[in-house]
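> Sharing a model that was predicted from the sequence below.
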Amino acid sequence: MTPITEVEGRRLTLSNLDKVLHPATGTTKGELLHYYATVGPVILPHLRDRPVSFLRYPDGPGGQLFFTKNPPPGTPAWVTTTPVPRSDAPRARQVVVDGLAPLVWAANLVVEFHTPQWRAASPGVADRLVLDLDPGAPATVVECCRVALHLRERLAADGLEAFAKTSGSKGLHLLVPIVPTPSERVSAYAKQLAVAAEAELPRLVVHRMARALRPGKVFVDHSQNAAAKTTATPYTLRARTLPTASAPVTWEEVAACAETPVPDSGALVFSMGDIAPRLELYGELLEPLFDAERAGDVP
């Protein structure tokens, strides 16, 4: 019998709750849904008002993965959608997850949540800058932390405040609250930061995506500031072997990781079970992103 639950007055049909999505840990779909219900208060502010793209992995990370921006077939009428500018689809719409019921509905599809740096009311006008630090083996998150500290100082010199989170995969994301600014301008500034970081740390940083350039270095991916691009939303689970989450981290944790003498791919890895204790210990580390007084001007 398919379970039916009520969330915020909406009746939701949940499916395959006992299905194991992560064989390495025995994590079931029911546990994934429980995670999202638990972190709803902190993930929803990052989803609300932004068109959401889904990376779906209904059979777990070892099965088929597919990325979709369109509302999935069978999307309930009560799930909010918003028009989005797309050259390939002039009337395109995307889902906006604006409450706990839509969050649980989407989580039942087994998805990663990805969002742009702009809000639905102002397409292409970013209120966040993002830098995705992606290590090329044998480099790990340790090298990413060293680059993150460098970029934090560089941003601070321009009057911008950076906050860090794990990608939930191999690297780190730096998020910067900014005064609403056209995405093209933010993209240009982010590229300048990446190019300057490579010039200042040539043995550690690369700003170009070419795989041949990346072994042993950290790719500072500035491209996700483009209006058409998205980034893994804070607190989303990732389609990885382990049920890891994109988790906010303190700068003290980043600094401690950076001091690790050897590469360590296991550093700063947080599973879904780690997030509730971290929230109890640290609170919402990314809350300043929503404080207009903390937003800086892009040079």
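Noted; the coordinates are in hand.
> alpha carbons only for contacts and neighbour counts from here, please
OK.
> How much space separates the nearest residue to R146 once chain neighbours are set aside from E252?
Excluding its sequence neighbours, the residue lying closest to R146 (CA to CA, 6 or more residues apart in numbering) is A258, at 5.0 Å. When distance is defined by CA to CA, to the nearest Å, A258 is 10 Å away from E252.
> again, but for A120
In this view, A120 and E252 are 34 Å apart by CA to CA.
> what about those two, which has more around it?
Comparing A120 with E252 by other CA atoms under 10 Å, the one with more neighbours is A120, at 21 against 9.
> Now do the closest residue to I4 other than its chain neighbours against P23, distance only.
The spatial neighbour of I4 that comes closest, neighbours along the chain excluded (CA to CA, 6+ apart), is T13 at 4.5 Å. In this structure, T13 and P23 are 24 Å apart, going by CA to CA.
> More neighbours: which of these two?
P23 (15 against 12).
> How about the more buried one, nearest residue that isn't a chain neighbour?
Counting by CA to CA, 6+ apart, P23 lies nearest to T241, which is 7.9 Å off, once chain neighbours are set aside.
> The structure to be compared is supplied as follows:
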Amino acid sequence: MAEKVRVRVGDRELTLTNLGKVLYPAQGFTKAEVIDYYSRIAPVMLPHLRGRPLTVKRYPGGVAAPFFFEKNRPAHTPAWVRTVRLPAPGSTKNRSTIDYAVVDDLPTLVYFAGLAALEFHTPMWRVDEEGRPLPPDIMVFDLDPGPPATVVECCRVAVRLREVLRDHGLEGHPKTSGNKGMQVYVPWAGRAEDPSDVAKAVAELLESQRPGEIVSKMARKLRPGKVFIDWSQNNPAKTTVTPYSLRANPAPTVSTPLTWAEVEACTDPRELVLTPEDALERAAAHGDLMGP
């Protein structure tokens, strides 16, 4: 029988189960530690989650066992969790709509952490108070290294990307993906242009300037040894890993905001492998490096 613990989070009562379950076997990192991390990182993570329809990757058996993506909120989700019903064009499950959860507060974040939702993924747009989609407020560039390239090469591309963005009056904000690459977010609220069109044009420009280092097309045969600038993440149907989300690697890593000085100075991929404790220490010292 699964162990159950009743806890109070803010003004909500939650039932948490299997807190001793090891979700990262290589580190002995348990579900209780996952929940503790998300509870402590919440002040800087919640602003990135609020208003955004949620997709999670759940690992009930831990990172070494099968996982599943979940967009439709679980059937047993408490009534107090905010839900928005949105169209589901191209749904692989033939749904016309999806009931998305929206993580607007700490109890909701803890609830999903208690479901072994290790990874949180969100789109570049929010919904309004009535649940209607708003225009994108972020443009994103996803930098993916094709081996033997690493995040070090991604950092070099990110610095060049920053220069091009600044030439157009835009400011980029870098973060690790928590895996092998990184992302650069660009504030986009209030702009009329389609961020996907702009991101594609920027990626193609950078590829034309440095064809030996950069590729803007998705074909895998083009990518070995280069950094793929994935501009297609700006498609409204796509999501990107949320800042401060854990990643399901053998040891827990975090998609962590960076300073441009760290990006410029990176010479070893290990420098940008950041753990939950690293993320918490950085948030305590600097606040949210991707904050408003």
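Structure received. Since this is a predicted model, take the numbers as computed values, not measurements.
> Can you say which helix or strand has the residue nearest to P23 of the first structure in it?
Under the criterion DSSP states H and E, no helix or strand holds T241 of the first structure.
> what do we get in the second structure for the residue nearest to I4 of the first structure?
Alignment of T13 of the first structure against the second structure is given by TM-score structural alignment, with T15 as its counterpart.
> Enumerate every residue touching that match.
By CA atoms under 8 Å, 6 or more residues apart in numbering, the contact list for T15 of the second structure reads K4, V5, R6, V7.
> tell me which residues in the helix or strand where the last one lies are buried?
In this assignment (DSSP H and E), V7 of the second structure forms part of strand 4-9. Residues of strand 4-9 of the second structure classed as buried by neighbour count (16 or more other CA atoms under 10 Å): none.
> and that strand, how far from the first structure on average?
By mean CA distance after the TM-score superposition for the first structure, the fitted strand 4-9 of the second structure averages 0.8 Å away from its aligned residues in the first structure.
> where do the strands sit along the stretch 151-292 of the second structure?
173-176, 182-187, 214-215, 227-230, 240-241, 246-247, 253-254 (DSSP state E, counting those that start in this stretch).
> Redo these as TSV? Include distance to F29 of the second structure.
Written out in TSV, the entries for the strands of the stretch 151-292 of the second structure read as follows (distance: least, CA to CA, whole Å):
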stretch	distance to F29 of the second structure
strand 173-176	21
strand 182-187	24
strand 214-215	37
strand 227-230	32
strand 240-241	21
strand 246-247	12
strand 253-254	11
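> Nearest to P107 of the second structure among those would be which one?
Between P107 of the second structure and these, the shortest separation by CA to CA is 17.7 Å, and it involves strand 246-247.
> Check the mean deviation of the closest one from the first structure.
Its matched residues in the first structure lie on average 0.5 Å from strand 246-247 of the second structure after superposition (mean CA distance after the TM-score superposition for the first structure).
> re earlier: could you tell me how far the residue nearest to I4 of the first structure is located from A245 of the first structure?
With CA to CA as the criterion, T13 of the first structure and A245 of the first structure are 25 Å apart.
> With R119 of the first structure instead?
Shown here: R119 of the first structure relative to A245 of the first structure, a distance of 23 Å by CA to CA.
> Show me which of those two is the more surrounded one.
Per other CA under 10 Å, whichever of R119 of the first structure and A245 has more neighbours is A245, with 28 against 19.
> Who are the contact partners of the more buried one?
Contacts here follow CA under 8 Å, 6+ apart; on that basis A245 of the first structure touches T166, S167, G168, Y235, T236, L237, R238, F270, S271, M272, I275.
> change it to 10 Å
112, 165-169, 232-239, 269-275 (CA atoms under 10 Å, 6 or more residues apart in numbering).
> before we move on, what about E153 of the first structure?
G159, L160, E161, A162 are the contacts of E153 of the first structure under CA under 10 Å, 6+ apart.
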